[in-house]
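Undergrad: only geometry, no sequence info:
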């Protein structure tokens, strides 16, 4: 399969134009950062703490409504993350194939973003003339009929007919051309609505009833008939409105600059994709979809998605020599099946059908997009952008978070509960708890963060959590199709029960990262305390009890290991400075839209380590 990159440029540029927004820790700080905590040679500054705190969707509620204590809990979660990162570095996890599988796309997207900033956004400048023209037309709205077609003779004849008659007769003229093969659509022209600034300005100068001269465009021959035109003055004393207008012009210049850059970099590039190796991985991914959806599925919403567990299974099932097969070469680099899988997992590719032909076509389009990404990433590396301060700073946050999480996951194997331990707990320990917490928890479990974001968006816009959860049907083995667990002892609900026991009624919490890589949102609908022996069916609830005991082991292990790491690396905290850091209590789940396309969480999602560690005990281990 040979693809010529230039043939894909128009659609690529349109997407890229919409996907550029810079959010960085550096932008939040207007003064020299102050150090809140030191962990070995690492530091947590006030600016890092603030942006991580405010851009985390949910904060541990173990301290209730005490805002200062919540900040302290969050700081100790950050400290724990960095301690586990330091320990992970010494363990060699960063060199493992699995870690590189998840980390490489993060590095690559930051490189492309840095390239976009250097080659595109930093070079877009607004002249005084640009601003003057924009302010002149900013209040103008022109409602038009857009007439287009491939028959130049027909459209020029229509142009002369419309130009030679009064506006009152335009409709009758158009009726006579209804069978000429020309199409007619309505379009409202406002500042920035058209890619071509000159055409847009030309339409702004037309009077009501006038018709533009036909021009050749992507739609064929096109002209605009002005139906209505209105103008209102722009308040130039309103700086926010002036800035909005400037941004419209800057975005259009960015679009044009991006097109020029793509033409220069990619116009003569030809990539030969190995057809056999592409079909090999396409077949493997299709088979995984077929296993997950054995009865087939077609959905306009594109809800078919391979989960983190699916990709881990693919990595373990495909032999090493097969997964290292070469798909194509970008620059001097051989790009493999493994690289494509990594890119696909990171970008959370969705499918709207489980049909084989459709899946193959979707993956074919995905590999073409991947080719473009590889060329841009290679160019960014060639320019040495990986060594720039901003890229290194952003990647450090991601590497710390990901390595800490990987080390935590690696400890799960030592936290398995045997059949004997589960039976012992059921026969004896569960009945020794004087006070049992019974919970009915509503759970929504989704495979990818993008799905969680969509659910949170719907909730933010006013749809209740109950409605959102019911719309997904069965998503979690602990719950029914409405997402309800029913009233059960917290122990039976495993790690979810441990978290939910500390929540208030109707308090939305999450996303909670589950052991299988999925994410859960949860809300406690009922909560009761009872000294009566809990009603538990051993055979029915054995696996939930096993998960609960495993969670207890994990919590104990994490708490003990963190205390050990406090002593090993040494931790200092400036609690007075922490108290002085002003933060918002409106927590957000925010994406950073990256240059040249793609998106990533604005900051790494912090595990709620505070729910697993003994903070009061750790404070006794702080260095002076």
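TA: In hand now; what should we look at? This is a predicted model, so every value here is computed, not measured.

Undergrad: please make it C-alpha for all contacts and neighbour counts, starting now.
TA: Fine.

Undergrad: could you pull out the strands for the stretch 451-600 of the chain?
TA: Secondary structure of the stretch 451-600 of the chain (DSSP state E, counting those that start in this stretch): strands located at 488-489, 508-513, 519-530, 571-573, 591-593, 599-601.

Undergrad: make that the stretch 201-350 of the chain, sorry
TA: 215-217, 220-231, 270-272, 304-305, 326-330, 333-336, 350-351.

Undergrad: which residues touch the fifth one?
TA: By that I understand strand 326-330. 271-275, 277-278, 334-337, 371, 374-375, 378 (CA atoms under 8 Å, 6 or more residues apart in numbering).

Undergrad: before we move on, the earlier item: would you turn the strands of the stretch 201-350 of the chain into CSV with mean neighbour count and distance to residue 517?
TA: Below are these laid out as CSV (neighbours: other CA atoms under 10 Å; distance: least, CA to CA, whole Å):
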stretch, mean neighbour count, distance to residue 517
strand 215-217, 14, 47
strand 220-231, 19, 49
strand 270-272, 15, 34
strand 304-305, 19, 13
strand 326-330, 20, 27
strand 333-336, 16, 24
strand 350-351, 19, 17
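
Undergrad: residue 551 is nearest to which of those?
TA: Evaluated over the strands of the stretch 201-350 of the chain, closeness to residue 551 peaks at strand 304-305, with 27.9 Å, by CA to CA.

Undergrad: between the strands of the stretch 451-600 of the chain, which gets nearest to residue 307?
TA: strand 519-530 (10.4 Å).

Undergrad: list the buried residues in the closest one.
TA: For strand 519-530, the neighbour count (16 or more other CA atoms under 10 Å) marks 519-527 as buried.

Undergrad: now do the helices in the stretch 201-350 of the chain.
TA: Secondary structure of the stretch 201-350 of the chain (DSSP state H, counting those that start in this stretch): helices at 239-266, 275-292, 308-317, 320-323, 337-346.

Undergrad: so the second one versus helix 308-317, what angle?
TA: Orientation of helix 275-292 against helix 308-317 (axes from the mean of the first three to the mean of the last three CA atoms, to 10 degrees) gives an angle of 130 degrees.

Undergrad: so which residues make contact with helix 275-292?
TA: 1, 296, 304, 306, 310, 314, 325-327, 337, 354, 356, 359-360, 363.

Undergrad: for the buried ones among those residues, write the corresponding PyMOL selection.
TA: Burial among these is assessed by 16+ other CA under 10 Å; the matching PyMOL selection reads:
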select buried, resi 304+306+310+314+325+326+327+337+354+359+360+363
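
Undergrad: of the contacts of strand 326-330, closest to residue 15?
TA: For the contacts of strand 326-330, the nearest to residue 15 is residue 371 (15.7 Å; CA to CA).

Undergrad: and the helix or strand the closest one falls within, what does it pack onto?
TA: Assessed by DSSP states H and E, residue 371 sits inside helix 356-382. Applying 3 or more CA pairs under 8 Å, 6 or more residues apart in numbering; DSSP states H and E, one finds that helix 356-382 makes contact with helix 97-119, helix 275-292, strand 326-330, helix 337-346.

Undergrad: structure two is appended below for comparative analysis:
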């Protein structure tokens, strides 16, 4: 029956993956030979110490438990980099026989591939850093072998590299504006006072949400939903957001301001519709809107109790504003024109799917970079252009 087929399929997958791993090991040995490629011990130790203090600092900020998972992002690695001298960053770190790679390049690799620990524990940190060094050596060897075989010269490869390069640069540029969107306590207080006297209604939403680090999980879940499985059950089973897991898959009523990234998207849906996946700092989120109502937004009397939510709301508004105006600025500077008729010809679907590009030995990557929706700036840009005509 159906179950037997499923079991056979999953056993086949396991065997296939093991074979891929074996072949990969053999191939790497082939290009590795017997060479021992060490990392500089002193720099490794200092990098570990700096990562450790960044983890403890971050953990303190978000008051996490020692058993919590934690991820270091680009902003964390910026601070880690700044604690090294220029000559340390330029020193050889991974000792390839020809062209050793410096520490700066290795830290960029960590920044790029996010540093994730399963618990805030020193042994875990050392082992993750060690495995990151091994991963870096393997990837670097493969990259060098690929260049040697001239695999990076095809038109398709160049196009794909350019696509991802632009995406990463846009992420970096975005992150660059984060600091300009800071919100002071005073700004938050002014907003709090103003809201107390405001009797307007606010939209409250409730969603069933699945949050995960793995796009494969989302892929599988969406397939199952289209095949008729209950999304709520799947969300409870797979989500890593504890409060949702313990609340029958539901987020609980929230306003757009409280969770702007999810809220902005969810508020545009009709009840019953799905949204996402979207990329949040804590992972990928896919959700179904189950409730939408207009209510009077009642802040409690204590500013302290509301301060964090208000600050996040104002930060998000500021950040969106900065992104919009910078994007419009760049669009004007480069005389952006959208080919409307070509745009209309693009076939779209209401079905949420993820498409992958597969590599040798079982590697895979998204077929195109992952983008959150960001289009409101274009209407304003059009209006401003029309005014000048």
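TA: It's in. From a predicted model like this one, the values you see are computed outputs, not experimental measurements.

Undergrad: give me the TM-score for these two chains.
TA: The TM-score (TM-score structural alignment, normalised by the length of the second structure) is 0.73; 365 aligned residues with a CA RMSD of 4.4 Å.

Undergrad: in the second structure, what stretch matches the helix or strand just after the helix holding residue 371 of the first structure?
TA: Downstream of helix 356-382 of the first structure, the next assigned helix or strand under DSSP H and E is helix 389-410. With TM-score structural alignment applied, helix 389-410 of the first structure matches the range 155-176 in the second structure.

Undergrad: relative to residue 278 of the second structure, how far out is the residue nearest to residue 234 of the second structure when sequence neighbours are not counted?
TA: Nearest non-adjacent residue to residue 234 of the second structure, counting by CA to CA, 6 or more residues apart in numbering: residue 221, 6.8 Å away. Counting by CA to CA, to the nearest Å, the separation of residue 221 of the second structure from residue 278 of the second structure is 15 Å.

Undergrad: confirm that residue 210 of the second structure sits in a strand.
TA: Yes: counting by DSSP: H, G, I helix; E, B strand; the rest coil, residue 210 of the second structure falls inside a strand.

Undergrad: contact partners for it?
TA: 234-236, 238-241, 249, 285-287 are the contacts of residue 210 of the second structure under CA under 8 Å, 6+ apart.

Undergrad: so how far does the helix holding residue 371 of the first structure sit from its counterpart in the second structure?
TA: Superposing on the second structure and averaging over aligned pairs (mean CA distance after the TM-score superposition for the first structure), helix 356-382 of the first structure comes out at 3.2 Å.

Undergrad: quick one: that helix to chain centroid distance?
TA: How far helix 356-382 of the first structure lies from its chain's middle: 18 Å, per CA atoms, centre = their mean, to the nearest Å.

Undergrad: as JSON lines, the buried residues of strand 519-530 of the first structure with distance to residue 539 of the first structure would be great.
TA: JSON lines is the format used below for the buried residues of strand 519-530 of the first structure (distance: CA to CA, whole Å):
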{"residue": "519", "distance to residue 539 of the first structure": "27"}
{"residue": "520", "distance to residue 539 of the first structure": "25"}
{"residue": "521", "distance to residue 539 of the first structure": "27"}
{"residue": "522", "distance to residue 539 of the first structure": "26"}
{"residue": "523", "distance to residue 539 of the first structure": "27"}
{"residue": "524", "distance to residue 539 of the first structure": "25"}
{"residue": "525", "distance to residue 539 of the first structure": "26"}
{"residue": "526", "distance to residue 539 of the first structure": "24"}
{"residue": "527", "distance to residue 539 of the first structure": "24"}
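
Undergrad: and stretch 253-266 of the second structure, how far apart are its ends?
TA: 12 Å.

Undergrad: actually stretch 368-382 of the second structure, sorry about that
TA: Span of stretch 368-382 of the second structure from end to end, CA to CA: 27 Å.

Undergrad: how about the helices in the stretch 501-624 of the first structure?
TA: 538-569, 575-580, 615-619.

Undergrad: from those, which stretch is densest packed?
TA: helix 538-569 (a mean of 18; mean count of other CA atoms under 10 Å).

Undergrad: that older thread, number of residues surrounding the residue nearest to residue 234 of the second structure?
TA: Residue 221 of the second structure: 20 surrounding residues under other CA atoms under 10 Å.

Undergrad: please report the distance of it from residue 4 of the second structure.
TA: 20 Å.

Undergrad: isn't residue 442 of the first structure right up against residue 487?
TA: No: using CA atoms under 8 Å, residue 442 of the first structure is not in contact with residue 487; the gap is 10.5 Å.

Undergrad: when the two are compared, which one has more neighbours?
TA: Comparing residue 442 of the first structure with residue 487 by other CA under 10 Å, the one with more neighbours is residue 442, at 27 against 15.

Undergrad: how about that one, what does it touch?
TA: Contacts of residue 442 of the first structure (CA under 8 Å, 6+ apart): 466, 469, 479, 482-485, 522-525.

Undergrad: and for residue 91 of the second structure?
TA: 102-103 are the contacts of residue 91 of the second structure under CA under 8 Å, 6+ apart.

Undergrad: rewinding a little: now render the strands of the stretch 201-350 of the first structure as JSON lines, adding distance to residue 390 of the first structure.
TA: Putting the strands of the stretch 201-350 of the first structure into JSON lines (distance: least, CA to CA, whole Å) gives the following:
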{"stretch": "strand 215-217", "distance to residue 390 of the first structure": "41"}
{"stretch": "strand 220-231", "distance to residue 390 of the first structure": "44"}
{"stretch": "strand 270-272", "distance to residue 390 of the first structure": "31"}
{"stretch": "strand 304-305", "distance to residue 390 of the first structure": "33"}
{"stretch": "strand 326-330", "distance to residue 390 of the first structure": "25"}
{"stretch": "strand 333-336", "distance to residue 390 of the first structure": "25"}
{"stretch": "strand 350-351", "distance to residue 390 of the first structure": "31"}
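
Undergrad: and of these, who's closest to residue 399 of the first structure?
TA: Once those are compared by CA to CA, strand 333-336 is nearest, at 22.7 Å.
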